[in-house]
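Student: the following comprises the amino acid sequence and a computationally predicted model.
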Amino acid sequence: MESANTLGLIAGVLTTVAFVPQVIKIWKTKHATDISLGMFAIFSCGVLLWLFYGIEIDAMPVIVANAITLGLSLTILFFKIKFK
């Protein structure tokens, strides 16, 4: 089971870190026109459900990755609305 958790943590880190450049770019440019509000709203709801799922099954890789991804996704949504 340890190797499965390690694999899950690595996958979670990679998929979560993928959002960081987008957050930084929007923050620096103060421009989010090309970001789809609908896509990120739906995505954030899905990530929230994944987080609840991870909590339900007590899977730390799922919990950590989705908690951070949710934060990044909500940040992008906030920027989308703020820099409209």
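Tutor: Here it is on my side, so go on.
Student: use CA for all of it now, contacts and neighbours both
Tutor: Will do.
Student: reduced to three states, what does the residue most central in space within the chain come out as?
Tutor: Closest to where the C-alpha atoms of the chain average out (Cα atoms, centre = their mean) is Thr69, at 2.1 Å. Secondary structure assignment for Thr69 (DSSP: H, G, I helix; E, B strand; the rest coil): helix.
Student: the closest residue to it other than its chain neighbours sits in which helix or strand?
Tutor: Leaving aside its sequence neighbours, Thr69 sits nearest to Thr16 (Cα to Cα, 6 or more residues apart in numbering; 5.2 Å). Using DSSP states H and E, Thr16 falls within helix 2-17.
Student: second structure for comparison follows:
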Amino acid sequence: MTDAIGLTAGFLTTISFVPQVVKIWRSASARDISYGMYACFIAGVSLWLCYGLAIAALPLVMNNAIVLVLAITIIALKYRFERARGPNVG
């Protein structure tokens, strides 16, 4: 039961990033995304992933691995679109 709660909570928080990735991709803009916030977030998620691996907690490992990929995707898209248009263009 505990793992089911963890998997459900993780699933819900993980899929919350999908609309942001889709919006950035469709609009070809991530102007309002903060590199600093995402750097801290990626560091925190990476540590949660390490913690999950250390205690062998499948919900932590699965969800944080996916969130890490999505967060890195958002930053990569931001970089890509800024580079293509210049940093001051939306």
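Tutor: Okay, I see it. Here the structure is a predicted model, which means the values were calculated and not measured.
Student: quick one: what's aligned to the residue nearest to the centre of the first structure in the second structure?
Tutor: Taking TM-score structural alignment, the alignment pairs Thr69 of the first structure with Val67 from the second structure.
Student: so that match makes contact with Val45?
Tutor: Yes - counting by Cα atoms under 8 Å, Val67 of the second structure touches Val45, with 7.4 Å between them.
Student: residue contacts, Thr75 of the first structure?
Tutor: Listed by Cα atoms under 8 Å, 6 or more residues apart in numbering, the contact set of Thr75 of the first structure reads Val23.
Student: the first structure: helices as residue ranges?
Tutor: Using DSSP state H, the helices found in the first structure span residues 2-17, 20-29, 37-57, 60-82.
Student: buried sites along the longest one?
Tutor: For helix 60-82 of the first structure, the neighbour count (16 or more other Cα atoms under 10 Å) marks 61-70, 72-74, 76-77, 79-80 as buried.
Student: can you pull the contacts of the closest residue to Pro61 of the first structure other than its chain neighbours?
Tutor: Spatially, and ignoring its direct neighbours in sequence, Pro61 of the first structure is nearest to Leu9 (4.9 Å; Cα to Cα, 6+ apart). Neighbour list for Leu9 of the first structure: Pro61, Val62, Ala65 [criterion: Cα under 8 Å, 6+ apart].
Student: any chance of a markdown table for those residues, columns distance to Phe40 of the first structure?
Tutor: A markdown table is the format used below for these (distance: Cα to Cα, whole Å):
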| residue | distance to Phe40 of the first structure |
| --- | --- |
| Pro61 | 22 |
| Val62 | 19 |
| Ala65 | 17 |
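Student: many thanks, have a good one.
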